[in-house]
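Asks: here is the input, now give the coordinates:
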Amino acid sequence: MSATDQPPHSWSSFDLLERSRGGGDAAAAALFARYFARLTSLAKSRLPSQIASRIDPEDVVMSVFRSFFVDARDGRYVLGRKGDLWRLLAAITKHKLMRQTRFHRADRRSIDLDAPLEQIDETRLVRLLEPTPEDAVDLADLLNDFTSGLSPLDGHVLELRMREMQIPEIAREVGCSERSVRRSLSRLRSSFLDRLSSDQNGLAPDVETLPSALLDHGDFLLQRMIGSGRMGKVFKAWQRGEDRPVAVKFLRKSLIHHPGAVRRFLAEAQTIAELRHPKIVGTHGLGRTPGGSYFLVMEYVAGSNLDLHTRRSDVSWRQAVVWVVETCQALEHAHARGIVHCDLKPANLLIDENGGVRVTDFGLARHLSDPTPRTVHIEGTAPYMAPEQASRSWGPIDARTDVYGLGAVLFALLTGRPPWIGGSLPEVLAKVVGDEPVVSPGLIRPDLPTTVVDVCRKCLAKRPRDRYGSVMEVRAALVPLIEER
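Replies: Prediction:
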């Protein structure tokens, strides 16, 4: 049996590399299925414990695959017929881990774990116990980052102490002496206060694109958290000066020393500022906290998002079409300015007080005119991701990437699930880059009109050239369905 007749799971490393060089989607799917879990385990095992909470192994592996696909296509790798592709991918993974480890360790301070209790500044402890709403945002991120790196014993002691248990009770619960508990609490207090001091004195990297007029953080009264993501948290707040409700998105405290994260956050603010459309959540400006982090102030939309809405109740196909058409209107405005959203999903579509859709979260948006687009990372939400976002072999990211996103949103509204599902992230990514088409929504919901199914399937075509050429064409195909009685 020749290599072309063998199933992908039996291909050799040489065959996989050659097919990846030619942009084969089956090879990309086989690579994800074969190596993703192993590389993730490798990344986890090689991460130093001091920074394990700051680096996501799956993000590292996604970056490895993206680099591999790009470099393989450019002919940078040579492998004999008996060569081992695992060694190559493992070497790329170790190289990326080494670079990230050096970056994260560059500004870390040493921590004296045996500092006596007498050295603790009690005034800072009072500030910890009675934070202002603005402090609470930074402290929440700081606590999450701090607790994720604790040893099992210290983590258990801290949890019991936060339940207001006394030292003798904690000692009995964890099975050690009271002296060991006191030493553990001493380490925890000293380490946390040292981390707090380090974070408060740290400065975000210099960014040339800072606006000249920054909003004053003291003008905003935080009320409650309404969203959370990898880059930051979103709060409903009251803007005192304007006497209005707003949504405030804070960059995570742990990311303010990452130049790439800061630039992306500021780029999102700049992107939204360029877009003025009634179907896009607008921005009121950018600000900076006393601790050196950044926050973005946006319009507050009182309703929920489409993801929550579909979980609570079924959506009629006509209503789904109306919402997608409204999303098209917002994207036409963005595309006319060279901006592609790149992360369309029900959770990023808000429902306003009139029942209409408002597009939000341009954190992964790309400017088509950007001479140096980001190409080394796989970015997006896997179950809704277009193939070209996971593998360059499918072509460049352009306006048709959002056409795919529209199809993914329509699919989810019609069926109650994303286009791609699986038991693990590698399984989902393998389906995204594989050659198998998305299942027809008509098979999941037989009552759907044929035209709605056809539009959805054309949007979700794997090859960009087989989709609609623009979101305007998608809207033109859907509008007659709304007008029909």
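
Asks: CA atoms for contacts and neighbours, from now on please.
Replies: Noted.

Asks: counting neighbours, what do you get for residue 181?
Replies: 22 (other CA atoms under 10 Å).

Asks: might you report the residue contacts of it?
Replies: The contact partners of residue 181, by CA atoms under 8 Å, 6 or more residues apart in numbering, come to 157, 167, 170-171.

Asks: for those residues, give me TSV that also has distance to residue 407 and neighbour count.
Replies: TSV is the format used below for these (distance: CA to CA, whole Å; neighbours: other CA atoms under 10 Å):
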residue	distance to residue 407	neighbour count
157	49	23
167	58	19
170	55	22
171	57	19
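
Asks: run this one through as well so I can compare:
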Amino acid sequence: MNFLGTWLKPVSANEEQIYKILTPHPRIIVFQGIAELDDYNDCLILEHHSNGNLWTYLLNNEIPPLAKQINWALEITEGLSYIHSKAVVWADNHFSNILVTKDLHVVLADFAFSLVSPSLFHKYTTLPPPVFTCLKGYYGIASSHVDIFAFGVMLFALLTRRFPWSANLNPSLDEQFQVMHTHRQYKWNVIEDETLKGYFGMIVEKCFKIVLTDGVQVPMPS
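Replies: Have a look, this model is predicted:
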């Protein structure tokens, strides 16, 4: 609910706790406290961003310059690195939970399902959209690699304008499940452009294969 330039979201004790741990930070949506409204349940008061989420933005706007897409990837990694430094696993890392600011930067949002220092064999009860889902993480040891895998999917999509094993950025739910099952078989799509592959191919592969578990370094091509 948009209210006087802010976004009001029904409060959950877990998400309130996560925002108190993570904010303020330039790559995390601004949390302004709790609204106690007579006609509504208590709500989180969050900064409103009229450009919406990154997935919708990519689908409904002209293709941004490659440098802008790489900068978004850098900003996402900045946010992820900070989240993980606070012992938080986002666990719902995908384009719809990344918001585009008025000046076309990105901030991370929606931590309702996030965890603080999850137990070694924690079983997640929720999943992101299937195309972002790290099956190894959701059916095994809980750690930040579920976020790193999803970042690999996003980096691939920003660079190629399509999701792995898909033709575009708008695959149907059935197509997303097929991608998820392909990943279950440890089959990873590769970047076709040789220049981009040279810069980013190894990073994407390491994200997919869960080689990276604590932080991602994205280069900016000269």
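
Asks: which one of the contacts of residue 181 of structure 1 is nearest residue 278 of structure 1?
Replies: residue 157 (51.4 Å; CA to CA).

Asks: so the closest one makes contact with residue 174?
Replies: Yes. Contact criterion CA atoms under 8 Å: residue 157 of structure 1 and residue 174 qualify, at 7.5 Å.

Asks: contacts for the longest helix seen in structure 2?
Replies: For structure 2, the helix that runs over the most residues, judged by DSSP state H, is helix 66-85. Here helix 66-85 of structure 2 makes contact (CA under 8 Å, 6+ apart) with 22, 27-28, 89-90, 105-108, 144, 147, 151, 154-155, 158-159, 214-218, 220.

Asks: now do that helix: distance to the chain's middle.
Replies: Distance of helix 66-85 of structure 2 from its chain centroid, counting by CA atoms, centre = their mean, to the nearest Å, is 10 Å.

Asks: now that helix: buried residues?
Replies: Using 16 or more other CA atoms under 10 Å as the test for burial, helix 66-85 of structure 2 gives 69-84.

Asks: before we move on, back to that, in helices only, show me the contacts of residue 181 of structure 1.
Replies: 157, 167, 170-171.

Asks: closest one to residue 291 of structure 1 out of those residues, please.
Replies: Out of these, the member with the shortest distance to residue 291 of structure 1 (by CA to CA) is residue 157, at 28.8 Å.

Asks: circling back: quick check, nearest of the contacts of residue 181 of structure 1 to residue 456 of structure 1?
Replies: Proximity of the contacts of residue 181 of structure 1 to residue 456 of structure 1 (CA to CA) peaks at residue 157, which lies at 53.3 Å.

Asks: in structure 2, what stretch matches stretch 14-22 of structure 1?
Replies: Following TM-score structural alignment, stretch 14-22 of structure 1 has no partner segment in structure 2.

Asks: how far does that stretch sit from the chain's center?
Replies: Centre to centre, stretch against its chain (CA atoms, centre = their mean), the figure for stretch 14-22 of structure 1 is 30 Å.

Asks: the helices in structure 2, which residues?
Replies: 13-22, 54-60, 66-85, 135-138, 145-160, 173-184, 194-208.

Asks: so which of those is the most packed in?
Replies: Of these, the one with the most neighbours on average (mean count of other CA atoms under 10 Å) is helix 145-160, at a mean of 24.
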